[in-house]
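Asks: Sequence and predicted structure are below.
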Amino acid sequence: MNTIQQVQTLQNIVSRKGSSKVLTFSVPHVFKALQLLHENEYVSRSSFCQNLHMGEGAVKTMIMHLKKESMVDSTKSGTFLTIKGKAFIKNLLEVIFAECDIKKCQIAQGRFNHAVILKNYSFATKTGVEQRDYTILYGASGATTLLYKEDRFVFPNENIDCLLNDQKTRNLLTSELHPKNGDMIIIASASDPFVAEIAAKNSALWTLATHSR
């Protein structure tokens, strides 16, 4: 299954399956839920509510949809990944392999900023406008797209190292994201830390959904 198909699967999990209820979660929420399950053997409903900023009813619906895709199962200990779920999120995390928060700086002007790296996806942007638009859909105030090229952080269509005078941010991105030549980094900015994170995830996922390697 390629990344386009994987994001489509996440979209299928979000879809209402014939229900008339308006859902309060979407693709990046399901991705974050799978990340939580990848990091923990069991996840309780209350933990999902807290980490995803979702109500109990929405969490219950999301788990039901994940079960219909055979991604998860539940016991009294909580929800856990099935073999299919483990393989699915493992493959997706091979591309979206690291994330981190960034303090306000020259390239990330929000009160809160969240960065997501996409392995070998520097080809998937022309100007970064597309990536920014995907973050704004989720309430971000803006976004910055960086490419890692010849061991430098550069803006799309540029060759100048944009972090030449900001060693602190450079060191953070290098140590947290471990970029390699050809990687793309999307940084979403917002007045709320969760909004910055979920907006960055959304932009990363829809970049995967619209560009095949």
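Replies: Cool, got the structure. Note that the structure is predicted; figures quoted are calculated from it, not measured.

Asks: Please make it C-alpha for all contacts and neighbour counts, starting now.
Replies: Will do.

Asks: quick one: the helices in the protein?
Replies: Remark: helices assigned in the chain by DSSP state H are 3-14, 27-39, 45-52, 56-68, 83-93, 129-136, 167-177, 193-210.

Asks: got the angle between the last one and helix 83-93?
Replies: Angular relation of helix 193-210 and helix 83-93 on a 0 to 180 degree scale: 90 degrees, by axes from the mean of the first three to the mean of the last three C-alpha atoms, to 10 degrees.

Asks: Ok, the third one next?
Replies: Angle between the axes of helix 45-52 and helix 83-93 is 20 degrees (criterion: the same axes, to 10 degrees).

Asks: Name the residues of helix 45-52 that are buried.
Replies: Judged by neighbour count (16 or more other C-alpha atoms under 10 Å), helix 45-52 contains these buried residues: R45, F48, C49, L52.

Asks: Comparison target, given below:
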Amino acid sequence: MASAGLLRTLETLSKQPSPGPAPAFSHVHICRALLAIGDEGPIGRIELSRKLALGEGAIRTIIRHLTQAKLIRVVRDGCVLTKRGTDLYNPLRAKLSRIAFIDAKQLSLDKFSAAILVRGALRFVRRGIEQRDAAVHAGATGACTLIVTGSAYLMPMAETDEWKLQPQDPLVRNLEKLFHPKNRDALVVVSAPDNALAEHGAISAALTLLE
């Protein structure tokens, strides 16, 4: 599956296929479930529940959606990706780095911060407002988006060079060590009252940079 259409696919998977109550989860949870199963599978319901901070009822529904879509199958030790699931997981993981919990220094907006790299996403970044709004909607305090242009890290909503992070900046050195970003990548740093909300907000923000 090409990277185009990834977001639309995740949104479709999160929808209730038949009349009834709206699901207690979103496309962000679907994405996180697929990544967790692809990264660590086989993985059981209890562990998925812990990772996604969802009740077992919601996890069972997610597993049912993914099973019906033939993206996963359930084996004795838990859930694993099918061939079709791997075809969705691979481009997702190619675009989205793993989450890193960081000291966000001057970008920190709360006690805990998580960062994620979205590869080749510069063309989808406008002013960073979409990422901030998605993170806040997911329960985070806020988000800062950085675009990588050459050796500089820029905040797209900044109107002056004051928010251009230079290579010698300690935050930049840490981000480069963690993510090895390349020209035209985007980094999103999300802050929240706890790590779980920071992680969920980071994935939510990153998904706004997918097609």
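Replies: The structure has been received and is ready for your questions. What you see is a predicted model; the values in this text were computed from it and never measured.

Asks: Report the TM-score for the pair.
Replies: Here the TM-score for the pair of chains, by TM-score structural alignment, normalised by the length of structure 2, is 0.91; 209 aligned residues with a C-alpha RMSD of 1.9 Å.

Asks: Go through the buried residues of helix 45-52 of structure 1 and name the one nearest K103 of structure 1.
Replies: L52 (21.9 Å; C-alpha to C-alpha).

Asks: Let me know the distance separating that closest one from S26 of structure 1.
Replies: Look at L52 of structure 1 and S26 of structure 1: by C-alpha to C-alpha, to the nearest Å, they are 11 Å apart.

Asks: One more: K119 of structure 1?
Replies: With C-alpha to C-alpha as the criterion, K119 of structure 1 and S26 of structure 1 are 23 Å apart.

Asks: Of the two, give the one with the bigger neighbour count.
Replies: K119 (19 against 16; other C-alpha atoms under 10 Å).

Asks: wait, the more buried one sits on V95?
Replies: Yes. If you go by C-alpha atoms under 8 Å, K119 of structure 1 and V95 touch, sitting 4.9 Å apart.

Asks: Neighbours of D39 of structure 2, how many?
Replies: 15.

Asks: residues in contact with A104 of structure 2?
Replies: Applying C-alpha atoms under 8 Å, 6 or more residues apart in numbering, one finds that A104 of structure 2 lies in contact with S113, L171, V189.

Asks: again, only using 10 Å
Replies: Counting by C-alpha atoms under 10 Å, 6 or more residues apart in numbering, A104 of structure 2 touches 110-115, 144, 170-172, 174-175, 189-191.

Asks: Looking at the residues you listed, spot the one nearest G78 of structure 2.
Replies: A114 (27.6 Å).

Asks: Nearest residue to the closest one in space, ignoring adjacent ones along the chain?
Replies: Using C-alpha to C-alpha, 6 or more residues apart in numbering and skipping residues adjacent in sequence, the residue nearest A114 of structure 2 is F101, 4.3 Å away.

Asks: Would you agree the one you found is in contact with K111?
Replies: No. Contact criterion C-alpha atoms under 10 Å: F101 of structure 2 and K111 do not qualify, at 11.2 Å.

Asks: The two - which one has more neighbours?
Replies: Taking other C-alpha under 10 Å, F101 of structure 2 and K111 do not tie; F101 has more neighbours (17 against 14).

Asks: For the more buried one, give me its contacts.
Replies: By C-alpha under 10 Å, 6+ apart, the contact list for F101 of structure 2 reads F112, S113, A114, A115, I116, L178, V189, V190, S191, N195, A198, E199.

Asks: Looking for the alignment partner of it in structure 1.
Replies: Alignment note (TM-score structural alignment): F101 of structure 2 maps to D101 of structure 1.

Asks: roughly how far apart are that match and A188 of structure 1?
Replies: 10 Å.

Asks: Quick check: neighbours shared by those two?
Replies: Joint contacts of D101 of structure 1 and A188 (C-alpha under 10 Å, 6+ apart) are F112, N113, H114, A115, V116, A196, E197.
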